[in-house]
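> Quick one: sequence plus predicted model below, questions after.
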Amino acid sequence: MTQAQSKAQQPPQKQEHQPGSEAQMTPQPVYDNENYHGANKLLNKVALITGGDSGIGRAVAVFFAKEKADIAIVYLDEHEDAQKTKQLVEQQGRRCVTIAGDIGDEAFCKQAVERTIQEFGQLNILVNNAAEQHPQESIADITSEQLERTFRTNIFAQFYLVKAALPHLKSGSAIINTTSVTAYKGSPKLLDYATTKGAIVAFTRSLSQALIDKGIRVNGVAPGPIWTPLIPASFGPEKTASHGSNAPMERAGQPAEVAPSYVFLASEDSSYISGQILHPNGGEVVNG
């Protein structure tokens, strides 16, 4: 038995297309917690969630719906996953619209916000969650095309979406950006990805200061190793099988363990918090 096999958390698996399909994962990520009962914390609010079709984004959509928010989910092309998330939101008695496209394109980001306003008449919460990653053994292997693509999806899109959403966000609105533990620890084989995640931390802190006079709070969440479609879509079967084993809790987290952080930051529970990052990362101590 190899060391990787001894640390296996889930069966070895590999997906060839990013950002990956939740429907193809074994076991399925846990996106809900039956012991979580909503308390109308987001009653009649509207949230736009990028990467909302699967993984952390799906869990956030479900938890927001439990808190009585309506949801617009933006995703690339994982239509089966998106329809599943739509059904889950509607099972909570809330409305959900799905919007497919490339958030690396500023024009599409504007269209996504416009569609949300057309469907719901308002926008109160923006969750910039979608991301992609492409491991490479060396910086020499990162092409200019990969570098630009990773930056466009992970950080340019956050600028585009905030710019498009800002005219519709009123005092009391919230922006929540997904960064990563890699922004604090670094990651030798995810140089471009980790760099974008560091940029998101700086963006969150700076934007919070820029918007505080408008009454708009801006915060972030920096998950550790979470079991999402991005993992089998990024790594080989052996590494995927041991994903999360190096965390202090010695396991990968589940999306349902991350989603409550977003509920907290979206709701009035965090009314005196802006420019901060939460760290659901399995016990990794970072300077955040």
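Structure received.

> alpha carbons only for contacts and neighbour counts from here, please
Will do.

> how close does D102 sit to L76?
Noted for D102: a distance of 6 Å to L76, by C-alpha to C-alpha, to the nearest Å.

> ok, which stretches of the stretch 1-150 of the chain are helices?
With helices called from DSSP state H, counting those that start in this stretch, the stretch 1-150 of the chain shows them at 3-6, 55-66, 79-91, 106-120, 144-151.

> hey, which of those is tucked in deepest?
With neighbours taken as mean count of other C-alpha atoms under 10 Å, the helices of the stretch 1-150 of the chain reach their highest mean count in helix 55-66, at a mean of 29.

> What helices and strands are in contact with that helix?
strand 46-50, strand 70-75, helix 79-91, helix 255-266 (3 or more C-alpha pairs under 8 Å, 6 or more residues apart in numbering; DSSP states H and E).

> buried residues in the shortest one?
Right, the one you point to is strand 46-50. 46-50 (16 or more other C-alpha atoms under 10 Å).

> re the thing from before, select, out of the helices of the stretch 1-150 of the chain, the one closest to G283.
Nearest of the helices of the stretch 1-150 of the chain to G283, taken as C-alpha to C-alpha: helix 55-66 at 18.2 Å.

> mind checking how far the closest one is from the chain centre?
10 Å (C-alpha atoms, centre = their mean, to the nearest Å).

> Next up, a structure to set beside the first:
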Amino acid sequence: MSDLSAIPPQHQTWPGSTSELEPAPDHGETSYVGKDRLVGKRALITGGDSGIGRATAIAFAKEGADVAIAYLPEEQADAEETQRHVEAAGRRCVLCPVDQRTEQANVELVSRAVHELGGLDVLINNAGFQMAHQALEDFPGEQVERTFATNVFATFWLTKAAAPHLGAGSSVINTTSIQAFQPSDRLIDYAATKAGLNNLTVNLAAELGPRGIRVNAVAPGPIWTPLIPSTFDGEKVDGFGSDTPLGRAGHPIEVATAFVYLASDEASYVSGTVLGVTGGKPVF
């Protein structure tokens, strides 16, 4: 893994590209070693083109799962790179370009994933949108709508569409954030959506538990992905993650391991919880 204790200033145009990140993040391409925790499982991972989504797809593949990854059409190049690593691990990777901001788009996404994979055992709601601003008055209305549609509405719609295809032993995992617990004044709308996802996770666990479906969330802290330099200016990126007790940002693969655990049979009695991967920042 590259050293993330001193990330230099940098900026990208949204949605950003993995290849332009300096230093390069670790998605487990060579570092992660699977232990057959997810053999035979079929997973749909949104935001699977880069960052946490890519690392999770790679880790799942190395654990024996086939995956479908959803991503915005403009992220095709990164998605194909994820596919290359999944297939190198000997598993299938179905590419699903989609904008999830309508209910119908999520219905169609589930339909395609189920058709291509032959069923569905794990749903990971990881796609997210954020954009930082200095003051409340700077937040455009259309941005707030996009943030909620991408982060909350799409998670609700996709889970609703997927639930009939999930059987006992299946798992839904949502990506929330340290922002739900320690919100930044530059990410007002984003932080609110992540707090909402924590609540949604608990409600869905109660709703789907009687069907044998577990619902949990992972709350990452500062993780080095294209989302960071594409939504903050260079000054804010400078030293990203150095304020954590561990003194650095996290690599995407360090979050993906939490998704592996929650999707595996090792977590068979874990539901309705939020697992923090924050470098020491408190999640409560």
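Structure received. Nothing here was measured: the structure is a model prediction, and the numbers come from that model.

> Quick TM-score on the pair, please.
Scored by TM-score structural alignment, normalised by the length of the second structure, the superposition of the two chains gives a TM-score of 0.96; 280 aligned residues with a C-alpha RMSD of 1.3 Å.

> quick one: which of the helices of the stretch 1-150 of the first structure is nearest P135 of the first structure?
With C-alpha to C-alpha as the yardstick, what comes closest out of the helices of the stretch 1-150 of the first structure is helix 144-151 (10.4 Å).

> which bit of the second structure covers that closest one?
Alignment note (TM-score structural alignment): helix 144-151 of the first structure is matched to residues 141-148 of the second structure.

> and if you look at stretch 220-228 of the first structure?
Residue span in the second structure matched to stretch 220-228 of the first structure, by TM-score structural alignment: 217-225.

> What's the end-to-end length of the matching stretch?
Length of stretch 217-225 of the second structure, first residue to last, C-alpha to C-alpha: 19 Å.

> Need the contact partners of that stretch.
18, 21, 25, 50-52, 173-179, 198, 201, 240-241, 249-252, 255, 258-259, 272-279, 281, 283 (C-alpha atoms under 8 Å, 6 or more residues apart in numbering).

> Strands - which of the residues you listed land there?
Those of the contacts of stretch 217-225 of the second structure mapping onto strands are 173-175, 274-277, per DSSP state E.

> And the residue lying farthest from the centre of the second structure, how far from V144 of the second structure?
When distances are taken from the C-alpha mean of the second structure, E137 lies farthest, 28.8 Å away, according to C-alpha atoms, centre = their mean. Distance of E137 of the second structure to V144 of the second structure, given as C-alpha to C-alpha: 12 Å.

> follow-up on the earlier one: can you add distance to N124 of the first structure and give the helices and strands packed on helix 55-66 of the first structure back as JSON lines?
Formatted as JSON lines, these follow (distance: least, C-alpha to C-alpha, whole Å):
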{"stretch": "strand 46-50", "distance to N124 of the first structure": "5"}
{"stretch": "strand 70-75", "distance to N124 of the first structure": "10"}
{"stretch": "helix 79-91", "distance to N124 of the first structure": "17"}
{"stretch": "helix 255-266", "distance to N124 of the first structure": "9"}
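
> between these, which one is nearest to G236 of the first structure?
Smallest distance to G236 of the first structure across those (C-alpha to C-alpha): 21.1 Å, for helix 255-266.

> and the closest one, which stretch of the second structure?
Taken onto the second structure by TM-score structural alignment, helix 255-266 of the first structure occupies residues 252-263 there.

> Equivalent analysis for stretch 180-188 of the first structure, please.
The aligned range for stretch 180-188 of the first structure in the second structure is 177-185, by TM-score structural alignment.

> if we can go back for a sec, what's the mean distance for the match of helix 255-266 of the first structure versus the first structure?
Its matched residues in the first structure lie on average 0.5 Å from stretch 252-263 of the second structure after superposition (mean C-alpha distance after the TM-score superposition for the first structure).

> Please point out which parts of that stretch sit buried.
252-260, 262-263.

> Next: stretch 16-31 of the second structure.
Applying a neighbour-count criterion of 16+ other C-alpha under 10 Å, the buried positions in stretch 16-31 of the second structure are 16-18, 21, 24-29.

> mind checking how far that stretch is from the chain centre?
Using C-alpha atoms, centre = their mean, the offset of stretch 16-31 of the second structure from its chain centre is 15 Å.

> Touching that stretch from outside, list them.
Counting by C-alpha under 8 Å, 6+ apart, residues outside stretch 16-31 of the second structure touching it are 1-4, 7-8, 50-52, 54-56, 58-59, 78, 85, 224-227, 229-230, 251-253.

> Can you pull out the residues in contact with the longest helix along the first structure?
Longest helix of the first structure, by residue count under DSSP state H: helix 191-211. Defining contact as C-alpha under 8 Å, 6+ apart, one finds that helix 191-211 of the first structure is touched by 132-134, 139, 147, 150-151, 154-155, 177-180, 182-184, 186-187, 216-220, 274-277.

> Return a selection command, for use in ChimeraX, containing the buried ones of these.
To isolate the buried members of these in ChimeraX, using 16+ other C-alpha under 10 Å:
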select :132,133,134,147,150,151,154,155,177,178,179,180,182,183,184,186,216,217,218,219,220,274,275,276,277
